[in-house]
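Asker: Would you be able to build a 3D model of this:
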Amino acid sequence: TFNEANITLLVRLLYGSTGARAGRAAADAAARATGSTHFSSLAFSDPEISTPLLQQAHRLGYDAIKAARPTLPVGLTLTTQDIQSVGDPALVEAYRQQLYGDWVEVARTHADFFGVQTYTRFRVDAGGIVPPPAGAETTDAGYEFYPQALANTIRWAHAAVGKPIYVTENGIATDDDARRIAFIDQALDGVRDCLEAGIPVHSYLYWSLLDNFEWTSGYDKHFGLVAVDRQTFKRTPKPSAHHLGAIARANRI
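Answerer: Predicted coordinates:
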């Protein structure tokens, strides 16, 4: 029903209430600059207002779809990063509560599957999210190159929600396609481990097929398996596209 329904909670976790308000102000200014009198950005909305509305809409949507097609699977996706404590282990659950709120309970009662969307890990202490370890590789999006986060998040999600898992987003922003291939291989190694452990993982969807427009950075960050010439719109598959395609055709997971 929704993509990353907890995005407002992620923004507040990353930037705090002040940062979220600054994001709303910047979005409003951009809207005025284009002559628009109406603009809405869910990511920078107040989660105290938007989250209950989203949850009500999801439940109503779930019930309506099931009433029309009882056998049609209905689920939701959240932004699900791997949270690791560098201090008190109890902090992990506290930060998960900040990131997910009541969405886990919603997924338990009103979802047939749960979509995992994982890119990295968050290392936390009592003061908040801490920087990556010294010397750690980072992606062009600024976060740590940590493909192991996917398997860790799958394990958590299945234990917490108890529903089949779909990996609906996983990927890396980089102009070094060899690192994209390495990221994919290591992430899929983790998916394979989860399958061997009996976790029902039903998909792996890389984000994204094309170098795309990112809402907060335009066309600068290149996540795609396929490059796009913004002048001619010519699309050129990268080696990573052929690599992932070969894995899929051989069913190597």
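
Asker: Every contact and neighbour count from this point should use C-alpha atoms.
Answerer: Noted.

Asker: my guess is residue 91 meets residue 127, correct?
Answerer: No. Counting by Cα atoms under 8 Å, residue 127 is not a contact partner of residue 91; they are 10.2 Å apart.

Asker: Another for comparison:
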Amino acid sequence: MRYEIVGRYLDNLTGADAGDWLGVQYYRKQWVDPDSPTFFGTPPPGVPLTQMGWAVHPDGLREMLHRAARTGLPLYVTENGIATTDTERVAYLRSHLTALARARAEGVDVRGYLHWSAFDNFEWSEGYRPKFGLIAVGDDFTRHPKPSAHALARVATTGRLDALDQPE
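Answerer: Alright, predicted model coming up:
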């Protein structure tokens, strides 16, 4: 349901008021359950989940980029990330950046990618438990870049996805 609402909005985003570019935020795939009070369903067994209980579905990013591209505007992924352990974060980066690269190869004008979040942060409904950040924040607020931060920096520096696999 949410996908269709966003889709209808994107379909009508054209003309002089469309803007200069469009930001796409993508985190998860969601199931609809008309019997649920929230209309959201539970992911099927075996679907990988984040610390927030969100289903990991990298091709959904590619699909949303194609949908957003119908506006004719250049696209920027302004938020994309995962609350998880750092090892899983590197795998998430690999799968989602691969989906983004595939969309670009298919002709989608994606000009940038911003990961959510640079830092582990406070989530209103979850407190400090979910770890979204590329940089850990200690109890004394000291900051420590995680291996995923170095991996994404290598991708940004080289423009190559295989840089995720290189040692620090």
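
Asker: Between residue 91 and residue 127 of the first structure, point out the one with more neighbours.
Answerer: In this view residue 91 of the first structure and residue 127 are compared by other Cα atoms under 10 Å, and residue 91 has more residues nearby, 18 against 6.

Asker: Could you pick out the longest helix of the second structure?
Answerer: helix 86-105 (DSSP state H).

Asker: That one aligns to what range in the first structure?
Answerer: Counting by TM-score structural alignment, helix 86-105 of the second structure pairs with residues 177-196 of the first structure.

Asker: check the fit of that stretch onto the second structure and give the mean distance.
Answerer: Compared with the second structure after the fit, stretch 177-196 of the first structure shows a mean deviation of 0.6 Å (mean Cα distance after the TM-score superposition for the first structure).

Asker: what comes up buried for that stretch?
Answerer: Residues 177, 179-181, 183-192, 194 are the ones in stretch 177-196 of the first structure that count as buried (16 or more other Cα atoms under 10 Å).

Asker: next one: stretch 62-72 of the second structure
Answerer: Buried, per 16+ other Cα under 10 Å, within stretch 62-72 of the second structure: 62, 64, 65, 66, 67, 68, 69, 71, 72.

Asker: Name the nearest of those relative to residue 126 of the second structure.
Answerer: residue 64 (26.8 Å; Cα to Cα).

Asker: After alignment, which residue of the first structure pairs with the closest one?
Answerer: Residue 64 of the second structure maps onto residue 153 in the first structure, by TM-score structural alignment.

Asker: So which bit of the second structure is the helix or strand hosting residue 21 of the first structure matched to?
Answerer: Per DSSP states H and E: residue 21 of the first structure is located in helix 7-33. With TM-score structural alignment applied, helix 7-33 of the first structure matches no range in the second structure.

Asker: The second structure: matching residues for whichever helix or strand comes after that helix?
Answerer: Following helix 7-33 of the first structure in sequence order, the next helix or strand is helix 47-68 (DSSP H and E). On the second structure, no counterpart of helix 47-68 of the first structure exists by TM-score structural alignment.

Asker: Show me what helix 47-68 of the first structure is packed up against.
Answerer: When contacts are defined as 3 or more Cα pairs under 8 Å, 6 or more residues apart in numbering; DSSP states H and E, helix 47-68 of the first structure sits against helix 7-33, helix 103-109.

Asker: all strands of the stretch 101-250 of the first structure, in order?
Answerer: 113-117, 121-125, 128-130, 165-169, 201-204, 226-228, 235-237 (DSSP state E, counting those that start in this stretch).

Asker: which one of these is the most hemmed in?
Answerer: Among the strands of the stretch 101-250 of the first structure, the stretch with the highest mean neighbour count (mean count of other Cα atoms under 10 Å) is strand 113-117, at a mean of 26.

Asker: Just tell me the aligned range of that one in the second structure.
Answerer: Counting by TM-score structural alignment, strand 113-117 of the first structure pairs with residues 21-25 of the second structure.

Asker: just how off-centre is the matching stretch within its chain?
Answerer: Averaging C-alpha positions (Cα atoms, centre = their mean, to the nearest Å) puts stretch 21-25 of the second structure 12 Å from its chain's average.

Asker: Figure out which of the strands of the stretch 101-250 of the first structure is closest to residue 77 of the first structure.
Answerer: The nearest among the strands of the stretch 101-250 of the first structure, by Cα to Cα, is strand 113-117 at 4.0 Å.

Asker: Check which helices and strands that closest one is in contact with.
Answerer: strand 75-79, helix 149-161, strand 165-169.

Asker: Need these in JSON lines (columns: distance to residue 9 of the first structure).
Answerer: Converted to JSON lines, those look like this (distance: least, Cα to Cα, whole Å):
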{"stretch": "strand 75-79", "distance to residue 9 of the first structure": "9"}
{"stretch": "helix 149-161", "distance to residue 9 of the first structure": "17"}
{"stretch": "strand 165-169", "distance to residue 9 of the first structure": "18"}
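
Asker: Looking at the ones you listed, spot the one closest to residue 216 of the first structure.
Answerer: Closest to residue 216 of the first structure of those, according to Cα to Cα: strand 75-79, at 16.0 Å.

Asker: angle of the closest one against helix 47-68?
Answerer: Following axes from the mean of the first three to the mean of the last three Cα atoms, to 10 degrees, one obtains 150 degrees for the angle between strand 75-79 of the first structure and helix 47-68.

Asker: when you compare where strand 75-79 of the first structure runs with where strand 165-169 runs, what's the angle?
Answerer: Computed by the same axes, to 10 degrees, the angle separating strand 75-79 of the first structure from strand 165-169 equals 50 degrees.
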